[in-house]
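Colleague: Please find the sequence and the predicted model below.
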Amino acid sequence: MSVIKSYKDLLIWQKGIKVVTLTYQLVKSFPNEELYALSNQLKRASISIPSNIAEGYGRNTDKSFSHFLDIARGSLLEVETQLIIAKELGFIVDEKLYQEILIQIEEESKMINAFSKTLKTNH
């Protein structure tokens, strides 16, 4: 296994960035009246995922990192919920992109859970 020199080396952070970029792509097609509502909320929640992973990594303790992973997981579930709402409201026009984000969210959730468990067993 390679040595982690930076939070950018963490696969959970990289996957979080992927969720952000896909989310931004998807919300481009939302109605204009959603620009400052659901669209903005989705962007903010998605950005929170890799941001909290980075912040937790920077705290230099497993306990603190674990706490920030919990926050990142919460943001991930927030994004998933908001995407479901957007789908129900008929805002999703690219079904393939929507499904890809859901897959990325599921993978990210599993990765965060596994990583978090390793941190919790270390202390």
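Modeller: Looks like it arrived, so ask away.
Colleague: Could you use CA atoms for every contact and neighbour count after this?
Modeller: Will do.
Colleague: Could I get the full set of helices for this structure?
Modeller: Ranges of helices within the chain are 11-27, 38-58, 62-88, 95-121, based on DSSP state H.
Colleague: let's bring in a second one:
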Amino acid sequence: MARHNFQKLKVWQDGINLVSENYRLTRTFPNFEKFNLVSQMNRCAVSIPSNIAEGSSKSSDKHFKQFLETSLGSAFEWETQLIVAYNESYLDENSFKDLEDKIHQLQKMLGKLIDNLK
């Protein structure tokens, strides 16, 4: 039995929403990025809520925290890839700022959840 119901966690819900936004975004990238930046961004985006879900099944807060830290690492990695995509002009400034705000919110939520488990 899961210790935490991951589907009720706002951070997981926001992570799932980011995955959808990420897929919409990466579908617009140039074809030559399919196996490079697109693939990497998709894996990172999916990793964020996936690690929250996997960690929620663990029997201790210590183990849950480790998965949350992995999720946070993926969030920072995805932010870096978003910056790369913006620098390559794959998205406009408004879209970039919107997604940047969303990933920063996710990072803050994950950080607070990690801090609360200490």
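Modeller: Nice, thanks for sending it over. This one's a predicted model, so the numbers in the text were calculated from it and none came from an experiment.
Colleague: follow-up on the earlier one: any chance of the helices of structure 1 in JSON lines with mean neighbour count and distance to Lys5 of structure 1 as columns?
Modeller: As requested, the helices of structure 1 are exported to JSON lines (neighbours: other Cα atoms under 10 Å; distance: least, Cα to Cα, whole Å):
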{"stretch": "helix 11-27", "mean neighbour count": "20", "distance to Lys5 of structure 1": "12"}
{"stretch": "helix 38-58", "mean neighbour count": "21", "distance to Lys5 of structure 1": "11"}
{"stretch": "helix 62-88", "mean neighbour count": "19", "distance to Lys5 of structure 1": "15"}
{"stretch": "helix 95-121", "mean neighbour count": "16", "distance to Lys5 of structure 1": "16"}
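Colleague: Quick one: these as TSV, columns for distance to Ile4 of structure 1 too.
Modeller: Formatted as TSV, the helices of structure 1 follow (distance: least, Cα to Cα, whole Å):
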stretch	distance to Ile4 of structure 1
helix 11-27	10
helix 38-58	10
helix 62-88	14
helix 95-121	13
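Colleague: Ile48 of structure 2 pairs with which position in structure 1?
Modeller: For Ile48 of structure 2, the aligned position in structure 1 is Ile49, judged by TM-score structural alignment.
Colleague: can you pull the contacts of that match?
Modeller: Ile49 of structure 1 makes contact with Trp13, Gly16, Ile17, Ile71, Ala72, Arg73, Ser75, Leu76, according to Cα atoms under 8 Å, 6 or more residues apart in numbering.
Colleague: Looking at those, point me to the pair that's furthest apart.
Modeller: Greatest spatial distance in the contacts of Ile49 of structure 1: Ile17 and Ile71, 15.6 Å, computed using Cα to Cα.
Colleague: Now do the same contact list for the residue lying closest to the match of Ile48 of structure 2 once chain neighbours are set aside.
Modeller: Nearest residue to Ile49 of structure 1 in three dimensions, chain neighbours excluded: Ala72, at 4.4 Å (Cα to Cα, 6 or more residues apart in numbering). By Cα under 8 Å, 6+ apart, Ala72 of structure 1 lies in contact with Ser48, Ile49, Pro50, Ser51, Asn52, Ile53.
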